[in-house]
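Enquirer: One predicted model, sequence on top.
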Amino acid sequence: MTTISLPTYFDRDTLSGFFNELEKHIDTDDVCLDCSTIRFSKPTAMLVAGSKIRSWVRSRHRRGLKTRKKGVDTYSSAHSYLKHIGFFDFVLMGAGNCVGEARGSSTYIPITRITKPELGEGENALEQWYEDIQSKVRGLARVISGKPETHQDNRMYNYALREIIRNVFEHSGCEECYVFGQRWFDGAVEIVVVDEGVGIGCTLRETLGDITDQEALKQAIKPGVSRTSQLSDAENTFDNSGFGLYVLTEVARSFGLYVLTEVARSFGWYALGSNSAKLIGYESNLEESTLNFNGTYFGFRLTRSPSDFSSLAKDIIKAGEQEANVDGIERKASAMSKLF
């Protein structure tokens, strides 16, 4: 029997080696996943690792390979936390709360499954589709912001969750995605959305041709870049303009802290990963690396919120439209991308 230990720390930069071990033993007949090694967990890394594990486990089950678990019942604060938020159910280990069972608290969202709403017919069908998504994220944004709906913090997280989730349902081919988020007592916030769809590279190749996954990610964070860029208004069913992800990466980048220590660098960043590629952005830095992941995730952490998110987002969109125009992209940000 081969044993694979989960990382001691589920953090942004600790997953590559673990993922490589999973892939190395994807075809090994008898493998045990040892969960007793976990001591600490951050939102983005936890949900991304969870998606990877469940994909790995499902692949092995389909082929009749023996997969064991160990250490799920380890007594520690980390294990209690992961059980409570639904992690072990999410990774198909059958322990703790089921996904959606935990109620969360005033400072965190447990692992939450969001399903794609139906797009109806009629003049207001698209507006209703957007509202269905908005209704799904409204309560999540209130928890993460810790503020009433009229507050700028709440508007920002409403915008962030809405834009990420609608991107999932417009492009990934998925009928569901998963969300997790936490707000700490010092005001720092981290949220992540994961889908298990076709990936950004697959969708952007429809418009940009034969590009790598890494090139696709770098294009995806530019203003006005979308698989719908060359579609007519009639064909662009969801009125996608390619500005939502651009706005979010610019906000995260602008409010990141640039400090040389590794600990401090864990604050103020965004992470975008899809299939074989990953980007981490903070201030003017963009780190590129490889990944082995089925789907797409977007996570970001802010140490503080902008004092006036609406004004900041408008400025970012204005600059983005000018940048897109220079690059030969005439499409403006959609009405939804401008709704703060």
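Expert: Yep, it's here.
Enquirer: hey, let's count contacts and neighbours off CA atoms from now on
Expert: Noted.
Enquirer: which residues in the stretch 1-150 of the chain form helices?
Expert: Along the stretch 1-150 of the chain, the stretches classed as helices by DSSP state H, counting those that start in this stretch are 16-24, 43-62, 77-85, 87-90, 125-145.
Enquirer: Could you export the ones you listed as TSV, including distance to Ile200 and mean neighbour count?
Expert: Listed next are the helices of the stretch 1-150 of the chain as TSV, based on distance: least, CA to CA, whole Å; neighbours: other CA atoms under 10 Å:
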stretch	distance to Ile200	mean neighbour count
helix 16-24	20	15
helix 43-62	16	20
helix 77-85	28	19
helix 87-90	23	23
helix 125-145	21	19
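Enquirer: and here's the other structure:
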Amino acid sequence: MNIYAPQGSEFEEIAAFAEELQETGNSEEVVIDFSRVKFMTPAWSVLVGGLLRQSKKEKPDIKRKAINFKRLSYAAHIGFFEYFGLNYGQKPDEAFGSDTYVPICIRRIDEVRKLASEKFTAVGDILHDEAERLSTILTRTDTGDLQDTLAYSIREILRNVVEHSEAEDFVFTAQYWPGSRKVEVVVADQGIGLATSLSENPGLNIANDEEALKQAILPGISSKAWRNKKHYDEWANSGYGLFMTANLCSHGGSFALISGGKMLRKDQDSETFLPFRWPGTVVVMQIDTEKIDKLSDRLAALRDEGAAIERSLKKTATGPSKASSSAKPSKWKRADDKSV
């Protein structure tokens, strides 16, 4: 059975590729043909590579072969082929990256927790450091609204993966296009998915993947926040991370959330749903760097908007944790130190 890899980054085409892989059930051999590939984005790399990785895991007895791929030198350089098990090019994390891209990187969640323990700090601090490193690479500066916005958005998504996915690892990559002044960041896991995760909350009725996506971007919605009593904890899970990030990104670009069998796409004017098979959860953030407002002002507005929505849904509102409503841990910690 021959399958063509998607030629570009259109989500509909990648979704169709996912369905074709699913239909290989009784095939003795599957040939993946990369001859049609024209344009690769971070989303293309993570989604296509992740789908091939999962297919190999689910159907290990099928013989697999890739053809017409050696012309894709950039894909080889960023670790795309090694990501799904083809011995060609560099491994994930191996390329140094540049001021316009971050190669495919894989982090084991148990190692993130171990590092936090060794440093006597919170997991959130470790993830924030990773997020700032990525945003500094892409913006070529460690200050400013764009750097703050990227660091905040990446950090909140990484927190959601570590706290909710139950995955062994997660993958991320990013790219900045100077010509269009746009940034794309992708974070993905192959864990339990949003529907299963949110079903742990007895106050939610999650009937399907589409409902899980709708609920996930509402404020105060979480599989764990409902039983969290430590509201003083700066890294407390308040169920605001996806709400804040989705609205922040869509205000100056677009936001996509994929889990189970559905995808939600959100921009400033609309929300749409698309069938998309993915075992776990993926977040794709696209930001127009020319539309970035001052982050502190935007977060304050979203915090107030979220609290109002939460009250309308639950009659009461706990509001976001410090982490979900602040750009940098260093700022709130310095403020706390001064008050002691």
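Expert: Happy to help now that I have it. Predicted model, so just to flag it, every value in this text is computed and none were measured.
Enquirer: Can you give me the TM-score here?
Expert: The TM-score (TM-score structural alignment, normalised by the length of the first structure) is 0.88; 318 aligned residues with a CA RMSD of 2.1 Å.
Enquirer: hmm, back to that, okay, the helices of the stretch 1-150 of the first structure in JSON lines with distance to Gly242 of the first structure next?
Expert: Formatted as JSON lines, the helices of the stretch 1-150 of the first structure follow (distance: least, CA to CA, whole Å):
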{"stretch": "helix 16-24", "distance to Gly242 of the first structure": "29"}
{"stretch": "helix 43-62", "distance to Gly242 of the first structure": "23"}
{"stretch": "helix 77-85", "distance to Gly242 of the first structure": "32"}
{"stretch": "helix 87-90", "distance to Gly242 of the first structure": "31"}
{"stretch": "helix 125-145", "distance to Gly242 of the first structure": "16"}
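Enquirer: Mind checking these for the one nearest to Ala252 of the first structure?
Expert: helix 43-62 (14.3 Å; CA to CA).
Enquirer: Centre of the chain to that closest one, how far?
Expert: Helix 43-62 of the first structure sits 14 Å away from the centroid of its parent chain (CA atoms, centre = their mean, to the nearest Å).
Enquirer: Compare the helices of the stretch 1-150 of the first structure and report which one is nearest to Asn236 of the first structure.
Expert: helix 125-145 (11.3 Å).
Enquirer: Check which helices and strands the closest one is in contact with.
Expert: Helix 125-145 of the first structure sits against strand 108-115, helix 152-171, strand 176-183, with contacts defined as 3 or more CA pairs under 8 Å, 6 or more residues apart in numbering; DSSP states H and E.
Enquirer: Would you mind giving those as JSON lines with mean neighbour count and distance to Val72 of the first structure added?
Expert: JSON lines is the format used below for those (neighbours: other CA atoms under 10 Å; distance: least, CA to CA, whole Å):
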{"stretch": "strand 108-115", "mean neighbour count": "22", "distance to Val72 of the first structure": "17"}
{"stretch": "helix 152-171", "mean neighbour count": "22", "distance to Val72 of the first structure": "31"}
{"stretch": "strand 176-183", "mean neighbour count": "22", "distance to Val72 of the first structure": "20"}
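Enquirer: Check whether the counterpart of Ser250 of the second structure in the first structure sits in a helix, strand or coil.
Expert: Taking TM-score structural alignment for the superposition, Ser250 of the second structure sits opposite Arg253 in the first structure. Classification of Arg253 of the first structure by DSSP: H, G, I helix; E, B strand; the rest coil places it in helix.
Enquirer: Skipping adjacent residues, who's closest to Ser197 of the second structure in space?
Expert: Among residues not flanking Ser197 of the second structure along the chain, Ser223 sits closest, at 5.7 Å (CA to CA, 6 or more residues apart in numbering).
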